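Q: the following comprises the amino acid sequence and a computationally predicted model.
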Amino acid sequence: MIVSLDKILFCSAIAIELGDLQDFVPHSKDLGVGNLEASIQLSRILQTNPNIQEIVFIGSAGTYDPSKLFFPSYAIGRNYYYREISVWKKESYAPDLLPQFIQTESSDFGVKIVKSNNNFAIADVNSPNSITLIDPQSLPIWVETPMIENMEAFGIARVCQIMKKKFTSVFAITNAVGRDGSQEWNKNHKSMAEELIQIIKRFI
């Protein structure tokens, strides 16, 4: 059963990624950049709006391997990692007590998108606290390797896990992760954010 729109929060890191969707839904908010800021803002919203049952995060991401997930394209997040690049390179260590992997229950709205639109890839997401500039091909191969990088998804997923909310993340894949990533993001982000909002509006 699809929940009503008044029980769904549509959110993003920055306002441009919500576009005019804010005119069509009861709950929408840009949460800020990075895991920490996004998780704090989302926690505040959920504490004052306990009837919200689902979170739909709309963002942009870079692909770690354009040969497997090309850009420009669109993707829906599946699993969520918090893996700093220094940890990935085995130059630092993350204590086992630090949450580093999350699986969330997909929102009904997200399931509807997956079932209705074959143009979305399904991708595991990594959310470090900074933008990666090195070539991802130089990183060690992990048994479970995320496909895309976004700075907010893990923090939001963690709040949803703790507060028992369904969660879906939807991304415009705007660039390849690496030295030229920011330049590619600047070139593609605005138009892809607008197109992604138009796609999402079809399901409202």
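A: Cool, the structure landed. Residues are numbered from 1 along each chain as shown.
Q: only C-alpha atoms for contact and neighbour calcs from this point on.
A: Noted.
Q: the single longest helix found in the chain: which residues count as buried?
A: Counting residues, the longest helix found in the chain (DSSP state H) is helix 181-201. Across helix 181-201, burial judged by 16 or more other Cα atoms under 10 Å covers 181-182, 184-185, 188-189, 192-194, 196-197.
Q: how far does it sit from the chain's center?
A: Centroid separation for helix 181-201 versus its chain: 14 Å, with Cα atoms, centre = their mean, to the nearest Å.
Q: so who does Gly155 touch?
A: The contact partners of Gly155, taken as Cα atoms under 8 Å, 6 or more residues apart in numbering, are 34-36, 38-39, 127.
Q: any chance of those residues in a markdown table, plus secondary structure, neighbour count and distance to Ser73?
A: Formatted as a markdown table, the contacts of Gly155 follow (DSSP: H, G, I helix; E, B strand; the rest coil; neighbours: other Cα atoms under 10 Å; distance: Cα to Cα, whole Å):
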| residue | secondary structure | neighbour count | distance to Ser73 |
| --- | --- | --- | --- |
| Gly34 | coil | 20 | 22 |
| Asn35 | helix | 24 | 23 |
| Leu36 | helix | 16 | 27 |
| Ala38 | helix | 23 | 24 |
| Ser39 | helix | 23 | 26 |
| Ser127 | coil | 25 | 19 |
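Q: put this next to the previous one:
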Amino acid sequence: MFVCAGDTESFSYAKSVGVGLVQSALNLSRLCMLDNPKEIIFIGTAGSYDPKTPILSLFASTKATQIEESFILGHSYTPLDNGVQTKWPQTLDLPSVVVNSSHYIHTDTHFSNAMCHAGILLENMEFFAVLRVAQCYNVPCFGVFCVTNYTNEHAHRDFIANHESAKERLGSLYQKLKDFHDQ
């Protein structure tokens, strides 16, 4: 089953699960109960913590974190497991990365540097919840992401400027994903 956030980030071949951690967790759980998928492939855009990452680059992931800036600064802690990884039997011919999810788009370069130092490259609002739901339902899952922006003071402006191109790039990858899905 192909899924995406929805709203402005919809694809004809993917079911929308909602924007952010809560909507995507609730709606994907509902889809898992109703459709009983054999696998989940999430398609979405992402911001990069590393300004050396080319805009419109494609990545795959089976690992996500849910880390906020206050955690990195030592101003908060969590009793929850803030990392998740699912198993996928094969990989696409795309670089594999760790994706962080938050309800917020980070814009501080110090935070971005800390995330890069921790080995976390991308930020997407839904992916942690998608992986956690897939893990709960014991469904293999991975995500494919196209970079639209960097996590800096221009994040929103650059996201808007590159969003349509990123969606087109992800859409052109559909046949490869479908073939991969059907293996």
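A: Thanks, I have it. The structure displayed is predicted, hence computed values, not measured ones.
Q: TM-score for these two?
A: Remark: TM-score between the superposed chains equals 0.88 [TM-score structural alignment, normalised by the length of the second structure]; 178 aligned residues with a Cα RMSD of 2.0 Å.
Q: and which of the contacts of Gly155 of the first structure is nearest Pro140 of the first structure?
A: Using Cα to Cα, Ser127 comes nearest to Pro140 of the first structure of these, at 17.3 Å.
Q: touching, that closest one and Tyr81? I think so.
A: Yes: contact status for Ser127 of the first structure versus Tyr81: in contact at 6.2 Å, counting by Cα atoms under 8 Å.
Q: what touches both of the two?
A: Joint contacts of Ser127 of the first structure and Tyr81 (Cα under 8 Å, 6+ apart) are Phe154.
Q: the host helix or strand of Ser86 of the first structure vs the second structure, average distance?
A: For Ser86 of the first structure, the element it lies in under DSSP states H and E is helix 85-88. On superposition with the second structure, the mean distance recorded for helix 85-88 of the first structure (mean Cα distance after the TM-score superposition for the first structure) is 1.2 Å.
Q: so how far is Ser57 of the second structure from the counterpart of Gln198 of the first structure in the second structure?
A: Aligned counterpart of Gln198 of the first structure in the second structure: Ser172 (TM-score structural alignment). In this view, Ser172 of the second structure and Ser57 of the second structure are 13 Å apart by Cα to Cα, to the nearest Å.
Q: which strands or helices does the longest helix of the first structure pack on?
A: On a contact count with 3 or more Cα pairs under 8 Å, 6 or more residues apart in numbering; DSSP states H and E, helix 181-201 of the first structure meets strand 54-63, strand 166-176.
Q: now do 7 Å
A: strand 166-176 (3 or more Cα pairs under 7 Å, 6 or more residues apart in numbering; DSSP states H and E).
Q: how close does the strand it packs on sit to the second structure?
A: Mean deviation for strand 166-176 of the first structure: 0.5 Å (mean Cα distance after the TM-score superposition for the first structure).
Q: which part of the second structure matches that strand?
A: Against the second structure, strand 166-176 of the first structure falls on residues 140-150 (TM-score structural alignment).
Q: same deal with stretch 84-92 of the first structure?
A: Under the criterion TM-score structural alignment, stretch 84-92 of the first structure matches residues 68-76.
Q: just give me how far that stretch sits from the chain centre.
A: 21 Å.
Q: quick check: buried residues in it?
A: Result for stretch 68-76 of the second structure [16+ other Cα under 10 Å]: buried residues 68-69.
Q: and the longest helix of the first structure against the second structure, how far off on average?
A: Mean deviation for helix 181-201 of the first structure: 1.1 Å (mean Cα distance after the TM-score superposition for the first structure).
Q: neighbouring contacts of that helix?
A: 17-19, 21, 172, 174-175 (Cα atoms under 7 Å, 6 or more residues apart in numbering).
Q: in the first structure, which residue is most central in space?
A: Among the residues of the first structure, Ala153 comes closest to the average C-alpha position under Cα atoms, centre = their mean, at 4.0 Å.
Q: quick one: map that residue onto the second structure.
A: Checking TM-score structural alignment: Ala153 of the first structure goes with Phe127.
Q: chain neighbours aside, what residue packs nearest to that match?
A: Using Cα to Cα, 6 or more residues apart in numbering and skipping the chain neighbours, the partner closest in space to Phe127 of the second structure is Ser101 (6.2 Å).
Q: list the contacts of the one you found.
A: Listed by Cα under 7 Å, 6+ apart, the contact partners of Ser101 of the second structure are 65-66, 123-128.
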